[in-house]
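Undergrad: make a model of this:
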Amino acid sequence: MNLYSSVHELTLELKKQKKNNNPICLVPTMGSLHEGHYSLVHKALEASETVWVSIFVNPTQFNDNNDFINYPKNLNKDIEKLLDISKNIKIFAPSAKEIYGKNIEPQKFDFGYIGEVMEGKFREDHFNGVATIVTKLLDLFKPDFVFFGEKDFQQILIVQKIIDESFHGTNLVRCETVRNKNGLALSSRNKLLKRKDYNNSNIIHEMLVFSKKNLMKIPYDKIKAHITSEINKVENFKLEYFEIRDEKTLFEIKKNNFNIGLRAFISVKVNSVRLIDNYLLN
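TA: Predicted coordinates for the structure are as follows:
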């Protein structure tokens, strides 16, 4: 059997796997899978002959109910594609009731500064919802390895903090962002874009590359001003934030700073669809 929907079934299967001393690798997803997700799965298959993929659109991490309702879903297609990759992939696709019971509410967490800026600022309670489901999944699976993509870089720092505090036996594996031929980061939300908006979204990557090329040439405030202007002049596009921050602390640079480990972060609203991305600068 490759598909599990109940915690009871999952627990029994995990016990069998642990008896065989086969490392438990988990790739958490919200479904509507794409090549970015598949790259995580392939990476996980390098570490274990059996890989678990969770597919669960987590209601508690959406601060906008319309965003939750409109989030693309196609479980049957996701399952079919995963099993095309390997018959050794096992899928956990529970209902919200199975995960939360009757109380579909996020727990409250304090991640300090890394949870307050950027996505923490623009999406109230988002990281509480993320941390709630990640904690539940890590507690259920107790994986040796868990795989996340760097497109959601701030989320990776949140997950690492959860692991450091409560799941010492789990290793977080960071995987590079997968992009289309024009540089746009792959995202399930890309499927919600109209064709014209999708084609215009390449400007997001172009602006990240611009920041990398000009970090040592142009003052930081002028880089921000240029990117704001270029994004906002595109029809239906509105920049929410562009910031250059230390990738470990998420402290924003005050002026041009040439230390290693700087990363540019960007969020753009295209009509009602939010697109986020980031880029290592040095």
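
Undergrad: make it CA atoms for all contacts and neighbour counts henceforth
TA: OK.

Undergrad: which residue ranges of the stretch 1-150 of the chain form strands?
TA: Listed in chain order, the strands of the stretch 1-150 of the chain (DSSP state E, counting those that start in this stretch) span residues 3-4, 25-29, 51-55, 89-92, 145-149.

Undergrad: okay if I get those strands as a markdown table plus mean neighbour count and distance to Ile79?
TA: Conversion of the strands of the stretch 1-150 of the chain to a markdown table gives the following (neighbours: other C-alpha atoms under 10 Å; distance: least, C-alpha to C-alpha, whole Å):
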| stretch | mean neighbour count | distance to Ile79 |
| --- | --- | --- |
| strand 3-4 | 17 | 8 |
| strand 25-29 | 24 | 12 |
| strand 51-55 | 24 | 9 |
| strand 89-92 | 22 | 7 |
| strand 145-149 | 22 | 18 |
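
Undergrad: right, and these - which one's nearest Pro219?
TA: Distances from Pro219 to each of those were compared by C-alpha to C-alpha, and the smallest falls on strand 145-149, at 30.3 Å.

Undergrad: run this one through as well so I can compare:
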Amino acid sequence: MEVFQTVSSLQAVLTNLSGSVGFVPTMGSLHQGHLSLIKKALEENTHLTISIFVNPTQFEDPTDFEKYPRSLEKDLSMIATIAPKALVFTPAVSEIYRNKITAGFYSFNGLDKRMEGNSRQGHFQGVAAVVERLFSIVNPDRAYFGEKDYQQLAIIRHIVVQKKLSLAIVSCPIVRDKSGLALSSRNARLSKHHLEQASLLFRSLKQARALYLDKDASTAQHHVNQLFSQAQEWTLDYFCICDEITLREIDNKKTENVRGFIAAQVGEIRLIDNLSFSLI
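TA: So this is what the prediction gives:
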């Protein structure tokens, strides 16, 4: 495993590689969800590049950026265990953004105007900026993203088409713990008490899916609202059933390729999850 801090040192190696390059961009604090992306990339490519970079432009609150968990040595050890030949890119902020830490402006055709876009102003502009920059540095054949951040995944796919980038975006299923909680770096900040309660999100999605398929979207929505009204320590940010491509909320009529999305907060920690509600 080789670790690089600069663009020039990484590209000096990448330039001489033959065969396909898979890329897994991360913000570190790795867990089994990240490792599933790495394993998938290893299966499908000759070479693997992984980035570990906590991106400041996607955090609306600087405090949230500072509190984001960082564990570089542990992350490198985990990568070395399953991908000993990987190229790992761990740049400083100045290496990515040069002299100006700004995200620029992207048009997402409305994909950013709901769900996380309502709660985290400028978040997806920051995501788009760093992803496009990383793609230009690594020039991968395939890049791997988890479905837990499904709205982000949809926006990245949009960017690839919009910018006519020559790579494939590969989505990978959500990895969950035994309670059903979607793995997330933010889970490490949950108290033991709240961690035990956090399966509420996935349980709500499963019950809503059953109600949607058996009845309709409004019945599912009402049920989730009731569940969270009874969960005293939790605040429901949103629950919605949306088209998987446009991310627009569906009406009460059942349709294919839909997904339930949920976000809720307990204490200072905000969690998101999603689940396919498709008929097939």
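
Undergrad: and the TM-score between them?
TA: Superposed pair, TM-score by TM-score structural alignment, normalised by the length of structure 2: 0.96. Supporting alignment: 278 aligned residues with a C-alpha RMSD of 1.2 Å.

Undergrad: the strands of the stretch 1-150 of structure 1: which one's closest to Gln61 of structure 1?
TA: For the strands of the stretch 1-150 of structure 1, proximity to Gln61 of structure 1 was assessed by C-alpha to C-alpha; strand 25-29 is nearest, at 12.9 Å.

Undergrad: for the closest one, which helices and strands make contact with it?
TA: helix 35-45, strand 51-55, strand 145-149 (3 or more C-alpha pairs under 8 Å, 6 or more residues apart in numbering; DSSP states H and E).

Undergrad: ignoring the adjacent residues along the chain, who's closest to Asn182 of structure 1?
TA: Here the nearest residue to Asn182 of structure 1 in space, its sequence neighbours aside, is Asn202; by C-alpha to C-alpha, 6 or more residues apart in numbering that works out to 6.1 Å.

Undergrad: next one: Arg209 of structure 2
TA: Counting by C-alpha to C-alpha, 6+ apart, Phe277 is the residue found nearest to Arg209 of structure 2 once chain neighbours are left out, at 5.6 Å.

Undergrad: residue in structure 1 matching the one you found?
TA: The pairwise alignment with structure 1 assigns Phe277 of structure 2 to Leu281, based on TM-score structural alignment.

Undergrad: follow-up on the earlier one: dump the helices and strands packed on strand 25-29 of structure 1 into JSON lines; add distance to Lys191 of structure 1 as well.
TA: Rendered in JSON lines, the data for those read as follows (distance: least, C-alpha to C-alpha, whole Å):
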{"stretch": "helix 35-45", "distance to Lys191 of structure 1": "13"}
{"stretch": "strand 51-55", "distance to Lys191 of structure 1": "17"}
{"stretch": "strand 145-149", "distance to Lys191 of structure 1": "18"}
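
Undergrad: the stretch 101-250 of structure 2: helices as residue ranges?
TA: If DSSP state H, counting those that start in this stretch is used as the criterion, the helices of the stretch 101-250 of structure 2 fall at 116-119, 123-138, 150-162, 192-197, 200-214, 217-229.

Undergrad: of all those, which lies closest to Ser171 of structure 2?
TA: Judged by C-alpha to C-alpha, the one of the helices of the stretch 101-250 of structure 2 that comes nearest to Ser171 of structure 2 is helix 150-162, at 7.6 Å.

Undergrad: ok now the closest one, how far from the chain's centre?
TA: Counting by C-alpha atoms, centre = their mean, to the nearest Å, helix 150-162 of structure 2 is centred 11 Å from the centre of its parent chain.

Undergrad: which bit of structure 1 covers it?
TA: Taking TM-score structural alignment as the measure, structure 1 aligns residues 153-165 with helix 150-162 of structure 2.

Undergrad: what does that stretch contact?
TA: 111, 114-115, 119, 127, 130-131, 134-135, 148-150, 170-172, 174, 248, 278 (C-alpha atoms under 8 Å, 6 or more residues apart in numbering).

Undergrad: mind listing what the match of Phe277 of structure 2 touches?
TA: Contacts for Leu281 of structure 1 (C-alpha under 8 Å, 6+ apart) come out as 211-212, 261-264.

Undergrad: mapped onto structure 2, which of the residues you listed hold?
TA: Using both residues aligned by TM-score structural alignment, their matches' C-alpha atoms under 8 Å, structure 2 keeps these contacts from these: 212, 261-264.

Undergrad: distance of Ser211 of structure 1 from Glu176 of structure 1?
TA: 19 Å (C-alpha to C-alpha, to the nearest Å).

Undergrad: compare these two (neighbour count), which wins?
TA: When Ser211 of structure 1 and Glu176 are compared for neighbours, Ser211 comes out ahead with 25 against 14, by other C-alpha atoms under 10 Å.

Undergrad: apart from its chain neighbours, what residue comes closest to the aligned partner of the more buried one in structure 2?
TA: In structure 2, the residue equivalent to Ser211 of structure 1 is Ala208, according to TM-score structural alignment. Spatial nearest neighbour of Ala208 of structure 2, excluding adjacent residues (C-alpha to C-alpha, 6+ apart): Ala220 at 4.6 Å.

Undergrad: and the counterpart of that neighbour in structure 1, how close does it get to Phe242 of structure 1?
TA: In structure 1, the position corresponding to Ala220 of structure 2 is occupied by Ile223, as judged by TM-score structural alignment. Distance check for Ile223 of structure 1 against Phe242 of structure 1: by C-alpha to C-alpha, it reads 9 Å.
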